[in-house]
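Chemist: Provided below are the primary sequence and the corresponding predicted coordinates.
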Amino acid sequence: MGIPHKFDRGRAMADRKWVRLFLKRHPDISRRKAQHMNVAGAAKLNRFIVNDYFQKLRDVMTESGVINNPQCIFNMDEKGCQLNLHKQQVVLAKKGSKRVHMIAEEHAENVTIVACGNALGQAILPMILMKGIRKKIEWSLHLPPGSVIEMTAKGSMTTETFVKWIDHFSKFKPTGKVLLIFDGASSHLDQTIVDASEKRYYFILPT
């Protein structure tokens, strides 16, 4: 357009004065601290990637014959929870004390809850992943009957455990083909999972 810019030619960046005047001209824009986002998270906010995914989702639902059967469309996800919550405790201390500390574990033990439901809002019983090797009977006492507890090295999902979850899911799914949607975590992307799903007439679609 032939309009000379006032940016720093060496750094090819706007200086502080330009930013200050820009904000003055646009009062609807403010300074904010940016939150970190990984590449995978940014991709999920890309309009073209999202549109492409939903087109693939429609194609899969049509191919599998579940597009008009919401009871056959399932979504599963995992939620990591800490057993020990480090809440601030009320203690007695001398008036004027600037710092009052309480000794606590640096890292709380982690468990993972695997939940799944269909497009009608019907949920299947959960699988709980605990850290360790040996399972204690008392852990199941207050869970809904039919819930499952599995042990893993870190209390998180693994490929082997995901295959076990597929077996668990098979007990509750309706007869015939179903669509199972889940995220693209590394523990979900393995040929053994594809094979286990095909044997049970699942169509799987990572997000």
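Modeler: On my side now, so go ahead.
Chemist: Every contact and neighbour count from this point should use C-alpha atoms.
Modeler: Will do.
Chemist: Any idea how many residues pack against residue 129?
Modeler: 25 (other C-alpha atoms under 10 Å).
Chemist: show me where this protein has helices.
Modeler: 16-25, 39-43, 47-64, 159-170, 191-199 (DSSP state H).
Chemist: any idea how far residue 44 is from residue 171?
Modeler: 32 Å (C-alpha to C-alpha, to the nearest Å).
Chemist: Please compare the first structure with the one that follows:
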Amino acid sequence: MAGQDWFHRFMQRNKKLTIRKPEGLTKARIDGMKKEKVTYFFNTLETVVDNNNLRGRPESQKGAKDVVSMTSVERGENVTVLACINATGQYIPPYVIFKGVRKRYDLLLGMPPGTEVAMTEKGWVTEEAFKLWLQHFNRYRTPGKVILILDGHASHTTRGNGPHICELCADT
């Protein structure tokens, strides 16, 4: 059996290797990565792409919408940024959610053009904030049919956990 000495010598010989601390995942995220759920997601995605003649059209909005939560060191408050980019690098201006009740336009200072600011009680995405983001998305998205891939966060769907695919047509 390899011991500590072997491990240290191995690491000295392989300086490009690094030790990483695993990131914690919730049970819901782990369950969402089960083979049958991932297979179902990609089969559904393939069907939607084929049914809407979107294969090989990277200008279509087939990028992912990412939701990240960032904590400000100075104040310890949550800020959520909803971002969306497609395969050609075109992006929807960010939608930034701050903790608060009254919208503060001074928070837009220094933000990219078209950025929208919203306020929620905890600075997190709520179902209502997500609906407003969808309107923001529709103002800036590529014209025509697009596919929007969502991560299954509770604010994005009432159908349960897991990623979902939303077909959006030009008139929505």
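Modeler: Noted; the coordinates are in hand. The structure presented is a predicted model; accordingly, all values stated were derived computationally and were not measured.
Chemist: TM-score for these two?
Modeler: Here the TM-score for the pair of chains, by TM-score structural alignment, normalised by the length of the second structure, is 0.74; 147 aligned residues with a C-alpha RMSD of 2.7 Å.
Chemist: Which one of the helices of the first structure lies nearest to residue 108 of the first structure?
Modeler: For residue 108 of the first structure, the closest of these is helix 159-170, at 22.0 Å, according to C-alpha to C-alpha.
Chemist: if I line the two up, what does residue 16 of the first structure land on in the second structure?
Modeler: Aligned by TM-score structural alignment, residue 16 of the first structure pairs with nothing in the second structure.
Chemist: typed the wrong thing, it's residue 128 of the first structure
Modeler: By TM-score structural alignment, residue 128 of the first structure lines up with residue 96.
Chemist: gap between that match and residue 28 of the second structure?
Modeler: 25 Å.
Chemist: Comparing the two, which shows the higher neighbour count?
Modeler: Each of residue 96 of the second structure and residue 28 has its neighbours counted (other C-alpha under 10 Å); residue 96 has more, 22 against 10.
Chemist: Report how many residues lie close to whatever residue of the second structure lines up with residue 69 of the first structure.
Modeler: Alignment note (TM-score structural alignment): residue 69 of the first structure maps to residue 57 of the second structure. By the criterion of other C-alpha under 10 Å, residue 57 of the second structure has 13 neighbours.
Chemist: repeat for residue 150 of the first structure
Modeler: Burial measure for residue 150 of the first structure: 20 neighbouring residues, criterion other C-alpha under 10 Å.
Chemist: and the residue nearest to residue 72 of the first structure when sequence neighbours are not counted, how far is that from residue 27 of the first structure?
Modeler: Nearest residue to residue 72 of the first structure, sequence neighbours excluded (C-alpha to C-alpha, 6 or more residues apart in numbering): residue 178, at 4.7 Å. According to C-alpha to C-alpha, residue 178 of the first structure and residue 27 of the first structure sit 51 Å apart.
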